[in-house]
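>>> sequence first, then the predicted structure:
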Amino acid sequence: MVPLDRAEALRLVGSVALGRIVFTRHALPAIRPVNHVLDDGAVIIRTHEGAALVPAVEQAGAPGVVVAYEADVIDPVTRLGWSVVITGYAELITDPGELARCRALLQPWVDQRMDYAVRVRPDLVTGFRLTDPEEQEEQAD
């Protein structure tokens, strides 16, 4: 495993469309698969009324609720790839103009009305690349 710096980790998250958001629901961890877009360094997701994440974010108030966001690409055969976890505050996007812009940036991946957008501001970004040990030895030579 090779650690990733913040810039490379965010670049990799921006290169994929799917990830998982982790939040607290009824004092227990909850995880949901979502699609996302990276916008000015923040993760934007869209969700729907009734989604478990919406009340968690609404009830938090400023600066938002602490969540984790994880995205990865790992080949099941070679076991090579990368994984990134972003930890930060999630907030509902309520400004009508900004909400419209986010809707234009990110199309829902499920056939369901998605009226809400959530921004996760990355406070802590950690990640690693799973590499072939033989390639690492060759690069060191």
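Cool, got the structure.

>>> okay, CA-based contacts and neighbour counts for the rest of this
Fine.

>>> for this protein, longest strand please?
strand 116-130 (DSSP state E).

>>> and residue 130, how many residues sit next to it?
Residue 130 has 18 neighbouring residues, counting by other C-alpha atoms under 10 Å.

>>> surely it and residue 84 touch.
No - under the contact definition of C-alpha atoms under 8 Å, residue 130 does not touch residue 84, with a separation of 11.4 Å.

>>> quick check: buried residues in the longest strand of the chain?
116-122, 125-130 (16 or more other C-alpha atoms under 10 Å).

>>> same question for stretch 20-32.
So stretch 20-32, judged by 16+ other C-alpha under 10 Å, has buried residues 20-24, 31.

>>> one more structure, for comparison:
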Amino acid sequence: MDTATDRHDLEVLSLQECLSLLGSRPLGRLAYVDRGSPSIVPVNHIVDGRTIVFRALHGAKTDALIMGRPVAFEVDDHDPARAVGWSVLVRGRAEPVDDEEARRFAAELDSWAATTAMRHVIVRIHPEEITGRRLRRS
């Protein structure tokens, strides 16, 4: 079976492979626009079906997220010695989850700010597009 490649000769990953890889790493990068400027922050996450769920501290990041603006989320891995790696990109919109779901996810999600005294919100990214590429040594 031939593997699909893009114009850069990178392997194009299927949706199932993308979802599996997204869930294989606990840390990803969230990209969003805050007050007109792009921001990228690391977040711990889980994959719930086809959506990405993470915990964030209340503040500028969550204010920007819950306004329904576009976001991107990326997870990757690479091994420079073997010249192999992969990247998965999710584009969509984020929104806070309801209280019942928040309680369900709170135990599963670690936070970079390791204090329970800070207020958190659980956020879900609803993907509009999920794409992935893999680099393999020829």
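Arrived safely. No experiment lies behind these values; they were computed from the predicted model shown.

>>> and the longest strand of the first structure, how far from the second structure on average?
Aligned to the second structure and superposed, strand 116-130 of the first structure gives a mean residue distance of 0.8 Å (mean C-alpha distance after the TM-score superposition for the first structure).

>>> and that strand, what does it pack against?
Judged by 3 or more C-alpha pairs under 8 Å, 6 or more residues apart in numbering; DSSP states H and E, strand 116-130 of the first structure is in contact with strand 2-3, helix 6-14, strand 42-47, strand 81-92, helix 96-105.

>>> want to throw those into JSON lines with mean neighbour count and distance to residue 136 of the first structure?
Shown next, in JSON lines, are these (neighbours: other C-alpha atoms under 10 Å; distance: least, C-alpha to C-alpha, whole Å):
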{"stretch": "strand 2-3", "mean neighbour count": "13", "distance to residue 136 of the first structure": "10"}
{"stretch": "helix 6-14", "mean neighbour count": "18", "distance to residue 136 of the first structure": "18"}
{"stretch": "strand 42-47", "mean neighbour count": "23", "distance to residue 136 of the first structure": "31"}
{"stretch": "strand 81-92", "mean neighbour count": "22", "distance to residue 136 of the first structure": "14"}
{"stretch": "helix 96-105", "mean neighbour count": "14", "distance to residue 136 of the first structure": "38"}
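
>>> out of the ones you listed, which comes closest to residue 138 of the first structure?
strand 2-3 (14.9 Å; C-alpha to C-alpha).

>>> the second structure: matching residues for that closest one?
Aligning strand 2-3 of the first structure against the second structure (TM-score structural alignment) gives residues 11-12.

>>> cool, and stretch 15-24 of the first structure?
So stretch 15-24 of the first structure sits over residues 24-33 in the second structure, by TM-score structural alignment.

>>> out of the buried residues of stretch 20-32 of the first structure, which are inside strands?
Using DSSP E, the members of the buried residues of stretch 20-32 of the first structure that fall in strands are 20-24, 31.

>>> most widely separated two among the residues you listed?
Most distant of these, by C-alpha to C-alpha, are 20 and 24, 13.3 Å apart.

>>> one step back: so for residue 70 of the first structure, which of the helices and strands packed on strand 116-130 of the first structure sits nearest?
strand 81-92 (4.4 Å).
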